[in-house]
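Trainee: A predicted structure for the sequence below; I have some questions about it.
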Amino acid sequence: MIYILALIAIFVYSGYAAPQNLFFGASKCGYSSCNAVKHGMINVHLVPHTHDDVGWLKTVDQYYYGDKNDIQIAGVQYILDSVIPELINDPNKRFIYVEIAFFARWWREQSDSMRHAVKGLVNEGRLEFILGGWCMNDEAATHYNAIIDQHTIGFEFLRQNFKECGRPRVAWQIDPFGHSRELASLFAQMGFDGLFFGRLDYQDKDNRLNKKTMEMIWKGSPKNLGSRSELFTGALYSGYGPPSGFCWDTICGDSPIMLSSSFMFQAKHYQTKHLIWTMGSDFQYSNAHTWYKNLDKLIKYANAMQSNGSKVNLLYSTPSCYLDQLNKAGLKWTTKEDDFFPYASRGHGFWTGYFTSRATLKYYVRRTNNFLQVTKQMDALALLEDTDNSTYNIVILREAMGVAQHHDAVSGTEKQAVAYDYAERLANGVNECQKVVNDAYGKLMPLKTVKPPGHSFCTLLNISSCAFTEQNKMFQLHIYNPIARSVIYYVRLPVVGSEYNVVGPDGKPIQNQIVPIASDTMRIPERKGSLAKHELVFNTTLQPLGFTTYFIQMTSAKKTKTLETTKVKQLTGTEDTVLSNKYISLTFDGSSGLLSKMENLEKKISIKLNQQLGYYIGHDGNNSKDEFVASGAYIFRPSSNNVHMFDKPQLKLKNYIKQGEIVQELTQSFSSWATESFILYENAKWAEIQWTVGPIPINDKKGKEVISQYTTDLQTDSLFYTDANGREILQRKRDYRSTWTLNQSEPIAGNYYPVNSRTYMQDTDKDIRFSVLTDRSQGGSSIKDGQLEIMVHRRLLHDDALGVGEPLNETGSDGKGLVVRGSHFIFLDTIKESAAVQRPFAEELFMAPQLSFTNAQMKYSDWSKQYRTMWSGVKKTLPPNIHLLTLEQFAGTGPVPSQDQPFLLRLEHMFEVDEDVDLSKPVNVTLQDLFTTFEITSATELTLGANLPLNQLERLKWMSEDSKTTPINESRIKYEPLKLGDDLTVTLNPMQIRTFQIQIKSRQ
């Protein structure tokens, strides 16, 4: 038999495909493909695997090709080249692979015969894909929209190439630094049967080992989605590496196999007679023969001892095979309802710094995801075809975004050169997708067969720089709104003139305001070459899921009474200063210049509110012992618990206010490198605080971690709240963990949590909630009652010895230190009514309008004869609590009639149960006749990852200790097929996301 297998392997590598019926036989993937266990014994499931970071110390390309091995010995292509022959030669062996970004690249380089051989291994369950995302994403700094997308592209690659046997059944988050409850919920909705991860807080792990609760049922959305969000979850005993002494990769120093008592020791801490051993680690198996030869010996010698009474049985296995045996054990498992943040690896090693590390990259990832959604929508609405090259262009950005979600990418824990590479990949993808947007406008905009002028884009508007608006005296502004309802948006364009006329899409003049660009903006190095000294500001109402065009022209003199100029007022007295509109009022103390009060004029509530910038000094330890842990890319560890606040007198002399009808601004200069502008628009129910921080000075040889601190008179009882990946809200309690009794060793860093989109605190007696929404992922906490703080920027001079090998010292384009610009949005409301304002606003932040420009020398009257100035992609707006999460052209998961085109559509309910009296109710949405350019002819509901019709999904069923009933004769959870009315009406419940493959017919 061995001779036959070897002979077939020679045929495969000689370019001949092995006969299907001789070598592979029928598909036997999934749980039925597992090697047999021995009942009554401790079965040790040996899982050969490699963990391949999609960039970290080296770039993605360097890791794949094996370049720069002086930094780290790693070459992914050689791992796959080495593993496949070993699997072919021995049907007993198993291997799992995770990161599809690497596998897809390897796959595209293979011959047909090799692809055939690999498909056979997958069909027999011997090569199994686990997780299946484009990468193993971070869980703290990632937004749920991007998480879903990056798994979808990985799933779709596997579906197209390996069909049902390529569908992953187990999630595998072995390396991320803390774990989000929201991701567990998303994984459950994707159809996973279980999740395994490698890192959990050292105190939590000790407690769970003692109580045998390392494996549990994680309730991902207990209040909203219930059982459908539950996911069996296991924390791995040895992280994700092999037990000590059992690493046999060429880069390991362990001796050949030696048996030990490791099996029995681990078994004491788990409930079943099954153990999982992760036999592999970072970029291992480039010489798979060495690994497998020692594993063969380990299995042989260990199992031979059964004849002498040993109760240990070793076998090649996979995480899904191990999971299957746990399920068959029929036990009741403990449950968990909170998350696994923050993660600490030791007493002074809290991995909470990366919540903020590389703040500009985090912002760029968020905005690029925004543009990707815009591009996919416009591609779908314009019904672009492959002849337009749109599929290719979008794939470039989709894959770049997928890579950017990696747990050493958006997390900010990579080397500087790798961070540059991530940004460059995103920039290349954006450039390609700008072509798609141009093509879409070319089809959606014309009234006649006249092609519109090409669109230009400005990617530095956040720092008030745009060559197009600075160099053109007459131009058109086109704003695409990716939200399927009308949105009020405040346009800010950097300009060189002081007088402008703005004409709206209906030909009527638009009131506008010229605002001087503040000095703190002027000093940003990346603005070098920008000519703008002013910003043109005006208010717009945008078409739902469509575009609106405005006509802008510089004038030499004021030609309309609607133009509002800005008066600049220096603050030198001691009187209070007030910014207010009909909803919000902000009062600034005359003696200090600091914010002192915030009022909601509509609800007649107010709080004392002080806001300041400050910083912690980063600990400069040498990491030799726990007490010497340094603050670095991963670790946040201040040298003391005191915040260094800036001098108030220095603040007072540099305050100035810009007053106008459309927008009011007050700027504060805390120092030459830390400034803020308070911005209040005429009809806004929120105030924006735009902060500009950097370059953080290091001439004192001290690293610094800058925070924005909000202090109120609210009674908060140690409680505050943060979002999870932009979706559900979790309650946090200072110095407390619900799973174990916390021994708090870092009162600042140990209370930090991810703030992906918002954080708030509330006083239940006063029925007041104060909230801060962010424009990117950051770390935040409430160190004192009535106080919130959010970290905005970090610059450190010491590595934290967790692998990256260099300090987090971003120097910026001028080499002096990175300047970071961002915004917080503050809200004051009643507890019961706050979500109605904040949920839609958070949607508008991550799905912001996309601006583009043309410079046709045409007035409105001429333009409007040839091109549309207003257009909506929907015939009716979606309800205010429903978000159009995904609209894109999609290959599909099943047979599609040739006359139809398959699209992917996701709708989500944005509100939680009981979050709002009206908006938390279930909603019906009719898909029929919803879109303008096409009609939906049929819809098939899919899993969240869009790789299986929902009515074909069966998930393993588990019993928990808090179950009210014990299931009988039912081991699978079956999902009922979607029931659609004649008009394709669907119902969405709170926090529910529903995914559809829709077939469409063009109306054009």
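Mentor: Everything's here; your move.
Trainee: rest of the way, CA atoms for contacts and neighbours
Mentor: Noted.
Trainee: contacts only, for the residue nearest to the spatial centre of the chain.
Mentor: Nearest residue to the geometric centre of the chain (Cα atoms, centre = their mean): T142, 2.1 Å. For T142, the contacting residues are 405, 410, 725, 756, 777, by Cα atoms under 8 Å, 6 or more residues apart in numbering.
Trainee: which one is the last one nearest to, not counting chain neighbours?
Mentor: Spelled out, that is S777. Among residues not flanking S777 along the chain, N756 sits closest, at 4.2 Å (Cα to Cα, 6 or more residues apart in numbering).
Trainee: since we're on R868, how many residues are nearby?
Mentor: 17 (other Cα atoms under 10 Å).
Trainee: do you know how far it is from Y860?
Mentor: For R868, the distance to Y860 equals 11 Å [Cα to Cα, to the nearest Å].
Trainee: tell me how many other residues crowd the closest residue to A467 other than its chain neighbours.
Mentor: Nearest non-adjacent residue to A467, counting by Cα to Cα, 6+ apart: S530, 6.9 Å away. S530: 17 surrounding residues under other Cα under 10 Å.
Trainee: next, S530: secondary structure please.
Mentor: Here S530 is recorded as coil under DSSP: H, G, I helix; E, B strand; the rest coil.
Trainee: isn't it right up against F468?
Mentor: No. Taking contacts as Cα atoms under 8 Å, S530 lies outside contact range of F468: 10.4 Å.
Trainee: before we move on, the earlier item: out of the contacts of T142, who has the most neighbours?
Mentor: Of these, with other Cα under 10 Å as the count, V410 tops at 34 neighbours.
Trainee: below is an additional structure, to be compared with the one above:
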Amino acid sequence: MYSLLVLLSTTLVLTHSQNCGYNSCPQWDPNALNVHLVPHSHDDLGWLKTVDKYYFQDVQNVIGSVIGALKQNPDRKFIQVETAFFKKWWDHQNDLVKRDVIKLVNNGQLEISNGGWSMNDEATVNYQSTIDQYTLGLRYLEDTLGPCARPKSAWAIDTFGHSREQASIVAQLGFDSTFFMRLDYRDREKRLKEKTADLLWQGSQNLNNSNIFTSVFYRGTYSYPDGFCFDIVCNDEPIIDDANSPDYNYEEKVDDFADFVRGQADKYPTNNIFVAMGDDVRYQAAWTNFLNIDRLIKGFELFPRNYTNKPIKLLYSSPACYTKAVNDYVTANNYKLEVKTDDFLPYATDGYGYWSGFYVSRPATKRFERIGNNFLQIAKQIAAVSNQPYENKITPLKEAMGVIQHHDAITGTEKQDVLKDYHRMLYSAIEEANELVDPLLSTIISGTDDHFQFKTCLMSNISSCSPSRSNKFTVAVYNPLSRVVSSPIEIPVSAKAWSIVDPDGNEVANQVESTIIDFSYVNNVPTSPYTCYFIAKDLPPLGYKIFTFTKVESRRSELTFGNSNTSFEIDEDSGLIKSITMNGVTMDVSQDLYYYKSGSYSGAYIFVPLVNEKFRVAEGKVKTTPISGSVYQGVVQEFAPWAKQIVKVYHGDDSHIEIEWIVGPIDLVSENVGKEVVSVFTTSLKTEGNFYTDSNGREMLKRTRNYRPTFDYTNEEPIAGNYHPITSRIVLKDEEKALELAVLNDRAQGGTSLKDGQVEIMIQRNCPHNDFGRVGDSINDQEYGQGVITRGRHYIVLGPTSGNGVKSLAAIQRDVAQRKLLPPWAFVTNQEVSQRLKNTQFSSLKVPLSENVQILTLEPWNNSTILLRLEHILERNEDENLSQEVTVDLSDLFTTFTITKLVEMTLGGNIPLEESVRLKWPGLENVQSKKLDGFKVTLAPMQIRTFVATVVY
């Protein structure tokens, strides 16, 4: 458990907690223009420098300098944002400094905003990882600084556009507001003109408690107003208040600042405005910053300046205090702010500056993050059911995953050496967590303290897994979902023929194929030439099954050609998919690979094609090689030496068709022109310009080509301007025929529908330019002495909207999405274990949960407690039966422990729900969850409920 408080600090937390929060806000004047000055420093968890270099060169100076400056004047305020950096700083401080910090937190001078481990991206992250990184940060703050460190505002000033699900999450964390600067330039202009830059944002179309006050920055920057940066790295003139000095400029500075705030005040709806006083790693010399701001505030008292006959009053403030002031104003005047129901994506700085390239940049990182999340959930589950305390070997993985969510990490917008450091950090953390999982899993399996040395084959994407190179090995396949699943499993192997035996001693059908490409180019890593496929059937919820592999001399393949319910047809002339049959419907569907040529404007952040035209990867007919076996049937397609696919239908799985693609190294079109590769699906569906994308893996948003719901869209860039983030799926619907096609993915990507009935998803980018120097590196990464090769999967679901007669197509898509987000994990060992297998299969649940409910989180918390989250995975009206309220009885659900007490918490797990009171806004009402009925938890569609559960093992 994170708990670093000394006894004296604990006393301070308990004594002074009533002085923090809104109680510590400055008094604003209803008869004045109140200017809320917010000192801050934006500290990236990696970007141009690694995390450690930013900390040791810059951030430690910021925090240390700020603490000293705050102590000098009780009116001063500062907001601390990135918890990862704060922990790193805190760990180096003595008890006296810690005592000072807690006192500053308790009196509201040092206010925590956001509070997550990082300031996460909002376009390319999955909701589970976002919730986890907030949970990690908020818990550390609670344990270290006490209740006064609970944030009331989100602070997303540097993320590249803003998702609706993020708004929903921060509202469920108990926050009252969110602040940011990056939105479409046309949207900003309209909001400032109409005074709607302060608004209420409805983060969910399903939940009644998802509204959050949102404030959009006046300018497209989070920096000080021009001329008012006073840090040692700035060149602005200081405020010189000595009237005898020849450089005296006091009144001039007051006039300049008054002119600035008058311009801003014209654009906002109340007599309160918000001015950010900071920038990247500022306040390294906090004393000079605060001294000048002190003088500025005093200057408006000495030399009064007015705005529309009202005095201008400057205040040290914070995002939370500004929110409270606006709330007081609108409540007193019954003023109803505008309500927004869509998102702020994509972000554009001008007609050609669409920040939609980062949806795809560094796709290997985006996939690695999903793998890290998958393993983290499994590690936490196994630790929880094994009665392990808050385990230090899992903590580094939580922290690494928190860092990867940072808006310059998962986005791919960092320098290449920083990218490698992120990968190093995550890989090491997974390996360390495996050191915990191996003995726990081994103990469950053997009933003894034996260690089977189970390995996680993190390099199986390049066909490398050391234990499976043996002639005999054992695989424990763990299912992290709360229901029974059957899943294809792939293991790199060194031989063509294998016998696989399941826990009941039954022979398991398997299929061995040559790897999609020859991976022997990978230096100093042993790779296998084959992949063995089998179906792990009926894996128990939150549990495992054991499979034993033995090499055999030869095996006759059972040639089967498909699945009567799900199939596809290849066009003999083109080698492309021609049609797909699924859920009782045969639909004409073609799929091909294309690329855009990218010029000097495309880079890590921005996507702008050189010309508005796609070019085929294949120069003619695609070479095809049929595959048929006892696990799947399909076809290998070769579009070019650097672009291949395998289209697969797994026997016994009617839910989807899988396309496994591998792209790279991408050759450049010419010396200064890159390639941005897209997978294009073409159908005859009549979609009328509409398509649907997910928001961070949860709710779906309707998109319309060349249209935005809240401002007039201009079509200077018809391709990039229509790209949206896809973290889970993109869907086409033919309303007249009641047919749908969905493409689901295994990582965050970008996509669109540029023509009716057509979907395209970008899968890889090679851009030799660098967005005009924003990050300084191109997207032309090298690995093993050549351009990067990227491997991934798409999953196709189609059919009538009504589905397959059992559940709707939307419900089928939700099921597939969950199974691909948290697939079963193969733990592999080549140790001799056959004589030590006591429990060859195991489940943490006595009964599976219904398919519309998932245990989102199960992890050790404090002594004898666990953190437990339940989620309803469907939206309202997605399925006639499954989109209903559902009740889960927790009283006798788990096999290794019994829950004796439940305390419902806010989403972050840091505040008891009964203690969380959010601000009320005119015209809106927050509806609370249904109360518990003993240990019975009722979930409405899309609802997540969080509990700290006391348990007995």
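Mentor: Structure's in. What do you need? No experiment lies behind these values; they were computed from the predicted model shown.
Trainee: superposing both, give me the TM-score.
Mentor: Here the TM-score for the pair of chains, by TM-score structural alignment, normalised by the length of the second structure, is 0.94; 918 aligned residues with a Cα RMSD of 2.2 Å.
Trainee: gap between the residue nearest to S777 of the first structure and E915 of the first structure?
Mentor: 19 Å.
Trainee: same question, L887 of the first structure
Mentor: For L887 of the first structure relative to E915 of the first structure (Cα to Cα), the value is 27 Å.
Trainee: T375 of the first structure now?
Mentor: Taking Cα to Cα, one finds T375 of the first structure at 32 Å from E915 of the first structure.
Trainee: who has more neighbours, those two?
Mentor: Higher neighbour count among T375 of the first structure and E915: T375, with 28 against 17, using other Cα under 10 Å.
Trainee: show me the contacts for the more buried one.
Mentor: 394, 433-434, 436-437.
Trainee: need the counterpart of it in the second structure.
Mentor: Counting by TM-score structural alignment, T375 of the first structure lines up with A379 in the second structure.
Trainee: show me which residues of the strand ranked longest in the first structure are buried.
Mentor: Counting residues, the longest strand in the first structure under DSSP state E turns out to be strand 605-617. Within strand 605-617 of the first structure, the residues that qualify as buried are 606-607, 609-617, counting by 16 or more other Cα atoms under 10 Å.
Trainee: next one: stretch 250-258 of the first structure
Mentor: Neighbour-count burial for stretch 250-258 of the first structure [16+ other Cα under 10 Å]: 256-257.
Trainee: which residues does it contact?
Mentor: Residues from elsewhere that reach stretch 250-258 of the first structure, judged by Cα under 8 Å, 6+ apart: 73, 245-248, 284, 286-287, 290, 294-295, 297-298.
Trainee: need the residues you listed in CSV with secondary structure and neighbour count, can you?
Mentor: Below are the contacts of stretch 250-258 of the first structure laid out as CSV (DSSP: H, G, I helix; E, B strand; the rest coil; neighbours: other Cα atoms under 10 Å):
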residue, secondary structure, neighbour count
I73, coil, 16
G245, coil, 15
F246, coil, 23
C247, coil, 23
W248, coil, 26
Q284, coil, 27
S286, coil, 23
N287, coil, 18
T290, helix, 14
N294, helix, 19
L295, helix, 24
K297, helix, 14
L298, helix, 19
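Trainee: now, which of the residues you listed sits nearest C458 of the first structure?
Mentor: Nearest to C458 of the first structure among these: I73, at 40.2 Å, using Cα to Cα.
Trainee: using the three-state scheme, assign N374 of the second structure.
Mentor: Under three-state DSSP, N374 of the second structure falls in the helix class.
Trainee: that one and L821 touch, don't they?
Mentor: Yes. Counting by Cα under 8 Å, N374 of the second structure touches L821, with 7.2 Å between them.
Trainee: so where does G603 of the second structure fall, helix or strand?
Mentor: According to DSSP states H and E, G603 of the second structure maps onto no helix or strand at all.
Trainee: now the residue mapped onto it from the first structure: closest residue in space, sequence neighbours ignored.
Mentor: Counting by TM-score structural alignment, G603 of the second structure lines up with G632 in the first structure. Closest residue to G632 of the first structure apart from its sequence neighbours, by Cα to Cα, 6+ apart: D800 at 4.7 Å.
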